[in-house]
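J.: Need a 3D model of the sequence below.
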Amino acid sequence: MLKILYLAQDLADPAVRRRILMLQAGGACVTLAGFRRGSNALAAVEGIVPIELGTTRDGRFAHRVGAIAKACLSLSAKLRAVGRPDLIIARNLDMLAVANRAVCLFGGDVPIVYECLDIHRLLLRSDMAGRAMRACEAHLGRNARLLITSSPAFVEHYFRPRSGLDAPIMLIENKVLALGERSDPPLAAVTTPRMDRPWRIGWFGALRCRKSLELLSAFSRRMEGRFEIVLRGRPAYSEFDDFDGFVRNEPHMTFHGPYRSPEDLGAIYEEVDFTWAIDFFEEGQNSRWLLPNRLYEGCRYGRVPIAMRGTETARFLAVRSLGFLLDEAEPDNLVALLGAVDAVSYADASHRVTACNSDTWVFGRNDCENLVRRLSTIATTTPEPTTPLSHARQNEGGLS
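T.: This next block holds a predicted model:
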């Protein structure tokens, strides 16, 4: 059984929980260690007690650097009871630094996999600070045996032309984990819109985009009750002046707190008609390139996605003739896009979503086993000479 030490930048992140479940379903034995950014009981994994390396805060980069340095100094004591792993997975740049320290403690030859699902804005700056950050990433990732990322646009716009990393790439999209258990709901059939209530737009997951919140507020007020906005997930309070107060004062917007993924997805998407798959956080950079969790979640349950034209999400949908694409981030444009939606046009849009192959949206047990099999190969083979990333496309492997 493959033994993995998984280093997470946020133990309360539901996406970390999903990745641990994937690795376990694939047959790996996982030890979880990382930083705590907040409490979220729904992110706990049954049978795993994480090793806490310290606390960090959203948006406090200097504080995070100090926390990482402190964790590296105390890592020997923290990992005293942990046996030598076959592989270390470092989620995000923060944990890549910790992973390098851990390798030294375990004897210097444990392979590292670098998992990077967001490109921090500091890495994209063209000034000295940006160059220093990219040099740091390249240095810390110099021995990484694999790079895992979630969107082709990250490879196209950052990892290949700018990062300086030399590692094979595995693309693992942010699909819904479906392990074929009896509790897994069937894949969505064509959605019959409920005409006894307003249309509902669901914005679920990591709520960190002030511009989206303000746009949805203005739109729902303009529609005078024809549309309601339903929010669920974990707000990044550092990005809002007063998230709770703002939502409380909105007549057509509600916030229902965190949820468990994948267990709660069927129930929460059943309550909405559309998925807000737009994110202006780090606008023009990371938000333009990502393929968010909510895209796959909503479509897996037949909900119609709304995306911003010019983004990777829009490109993904346009290829499949799915969803509604917004031209400008203005209330008038959103009114023009959705104002004329009726039962017939919605049923057609939903049918297009549900007609897609289920593998488009779902990461199943076989995918989990393939992932662990690929990781096992890395753990048991001698490193080969690195391939420059500009030529790494021939080595890319995806689980799609």
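J.: From now on I want contacts and neighbour counts done on CA atoms only, so please keep to that.
T.: Will do.
J.: Now stretch 359-375: buried residues?
T.: 361-365, 367-373, 375 (16 or more other CA atoms under 10 Å).
J.: Sorry, wrong one. I was asking about stretch 320-331.
T.: In stretch 320-331, counting by 16+ other CA under 10 Å, buried: 322-326, 329, 331.
J.: same question, stretch 251-264
T.: 252-255, 258-262.
J.: biggest helix in the protein, by residue count?
T.: helix 61-78 (DSSP state H).
J.: Counting by contacts, list what whichever strand or helix holds residue 18 packs against.
T.: Element membership for residue 18 (DSSP states H and E) is helix 14-25. In terms of contacts (3 or more CA pairs under 8 Å, 6 or more residues apart in numbering; DSSP states H and E), helix 14-25 is packed against strand 29-36, helix 365-380.
J.: Please generate a structure for the following sequence too, so the two can be compared:
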Amino acid sequence: MQVLYIAHNLDDPAIWRRVAMLRRGGAVVTVAGFRRGEGPLPGAARVLGRTRNARMSQRVIAVLRARQGATLPDGRGFDAIIARNLETLALAVVIADRAGRRGGQAPRLVYEVLDIHRLMLRGDMIGRTLRALERRWCRAVDLVLVSSPAFVTQYFDTYRQTRAPVLLVENKVMAGPDEAGAQGRRLLLARGGPLVIGWFGILRCAFSLACLDAVTRAAPGRYKVMLRGQPAYDVLPDFDAVVAANPDLHFAGPYAYPDDLARIYGEVDLAWLVDRYEKGANSDWLLPNRLYESGLNVVPPICLAGTEVARMAERLEIGLRLKEATVAAASLMLAQVDGARLAALRQAQADVAPAVWRTDPEECRDLVAALGADMPGRGLRLLRAGGLTT
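T.: The predicted structure follows:
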């Protein structure tokens, strides 16, 4: 299986996790896409241009230049083309069409959606235009990959964007049996010290930063918050100042995936999964990486009631649910967590099978098989076989 993977941001580690999953499933993967960072990439890739965070107009221009430029990959010889996000779908349909017109069989077109951008939900001309473009390009799509079922029920079916089959590929941890899991059998209790909360990953939720700052300030020494990953300074310009002014907030910088997961989750009691960055939309629908990372390492999650994360936690009977996104609700919930409560939460988390959180070889093979139009086995879940639901 020869696969062309077109990425919206080659500097995003999640891109290379998907590449690793495809290769582990037996595919030969060629990577192309746009860059937003500097320095060496984790692997070989054809760079199609540069884009910027939170600059949709600039990204549109970059895509248009790539469509017209000579750097666009030749689609001939590929069995499938995967387009990660809408901007790369605009390129993938062109590549697939050219490959078909130049002789031979056109590659299957796969649309991978891990976020629903807020512009896609607008009711004005901008939103309607973007959705119309997506519907048009989706006519050529053979398969849609999503990381959360809510993306289908809340967006694709609501706006009737595609009739293609939809496959659920969750953001599970790409780790072998010796790389993660065993550390989850350890119990880390407060032991009379502070209750340690970990907020890891892309740190971009203004409510979370303000809430954790306020909760710790209201009870000095009772809680400790460990922050790791990449702050989104375009959303949180005061991040460094807030952390520096609060002795109970500790930012320890980025971490390596998956090598550092056992260590950083081994330092915390609870994982903060609340995200209000795009409340009422993407933040309510997604199932983020930190859900699976904390799950595999047996750290109970804190999630917000009414979100897809909370619904999954409820099904698994794990974690804590924040009733509403307020400082008062967070303070009340955390005040009820003592050593005995934490031990019970840990035990409930430990009772969940590691396969819920970790990608296994069968899922990798299933994904590659689905690219070739084979129905997935029990490793991945087909949300829709084709056609719009009613």
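J.: circling back: what's the average distance of the helix holding residue 18 of the first structure to the second structure?
T.: For helix 14-25 of the first structure, the mean deviation from the second structure after alignment is 1.0 Å (mean CA distance after the TM-score superposition for the first structure).
J.: What residues in the second structure pair up with that helix?
T.: Aligned by TM-score structural alignment, helix 14-25 of the first structure corresponds to residues 13-24 of the second structure.
J.: neighbouring contacts of that stretch?
T.: 5, 7, 9-10, 28-29, 42-43, 174, 361, 364-365, 367-368 (CA atoms under 8 Å, 6 or more residues apart in numbering).
J.: Looking at the buried residues of stretch 320-331 of the first structure, spot the one nearest residue 72 of the first structure.
T.: Residue 72 of the first structure lies nearest to residue 329 out of those, by CA to CA, at 43.1 Å.
J.: what residue of the second structure matches up with the closest one?
T.: Per TM-score structural alignment, residue 329 of the first structure is aligned with residue 325.
J.: Setting aside sequence neighbours, what's the nearest residue to that match?
T.: Leaving aside its sequence neighbours, residue 325 of the second structure sits nearest to residue 304 (CA to CA, 6 or more residues apart in numbering; 7.1 Å).
J.: can you tell me what part of the second structure stretch 93-104 of the first structure aligns to?
T.: Here stretch 93-104 of the first structure aligns to the second structure at residues 86-97, judged by TM-score structural alignment.
J.: Report all helices and strands that the helix or strand following the longest helix of the first structure contacts.
T.: Using DSSP H and E, the helix or strand that follows helix 61-78 of the first structure in sequence is strand 87-91. Applying 3+ CA pairs under 8 Å, 6+ apart, we find strand 87-91 of the first structure packed against strand 3-8, helix 92-106, strand 112-115.
J.: for the first one, packing partners?
T.: It stands for strand 3-8 of the first structure. Counting by 3+ CA pairs under 8 Å, 6+ apart, strand 3-8 of the first structure packs on strand 29-36, strand 87-91, helix 92-106.
J.: ok, now with 6 Å
T.: When contacts are defined as 3 or more CA pairs under 6 Å, 6 or more residues apart in numbering; DSSP states H and E, strand 3-8 of the first structure packs onto strand 29-36, strand 87-91.
J.: now, of those, which is deepest in the fold?
T.: Highest mean neighbour count among those (mean count of other CA atoms under 10 Å): strand 87-91, with a mean of 25.
J.: and the angle for that one with helix 365-380?
T.: 120 degrees (axes from the mean of the first three to the mean of the last three CA atoms, to 10 degrees).
J.: The longest helix of the first structure vs strand 29-36, what angle?
T.: 140 degrees.
J.: Flag every buried residue along helix 61-78 of the first structure.
T.: 64, 67-68, 71-72, 75-76.
J.: Superposed on the first structure, what's the mean shift for the match of stretch 93-104 of the first structure?
T.: Counting by mean CA distance after the TM-score superposition for the first structure, stretch 86-97 of the second structure comes out at 1.3 Å.
J.: Just the buried residues of that stretch, please?
T.: 86-96.
J.: Which strand or helix spans residue 135 of the second structure?
T.: helix 125-138.
J.: So what does residue 313 of the first structure match up with in the second structure?
T.: So residue 313 of the first structure corresponds to residue 309, using TM-score structural alignment.
J.: so where do the helices sit in the second structure?
T.: 13-24, 56-68, 86-101, 125-138, 150-151, 206-218, 239-244, 261-265, 282-285, 289-296, 308-316, 327-335, 339-350, 361-371.
J.: Ok, which of these comes nearest residue 190 of the second structure?
T.: helix 339-350 (6.0 Å).
J.: how big is the angle separating the closest one from helix 308-316?
T.: Going by the same axes, to 10 degrees, helix 339-350 of the second structure makes 90 degrees with helix 308-316.
J.: what stretch of the first structure does helix 339-350 of the second structure fall on?
T.: By TM-score structural alignment, helix 339-350 of the second structure lines up with residues 343-354 in the first structure.
J.: and what of stretch 243-258 of the second structure?
T.: By TM-score structural alignment, stretch 243-258 of the second structure lines up with residues 247-262 in the first structure.
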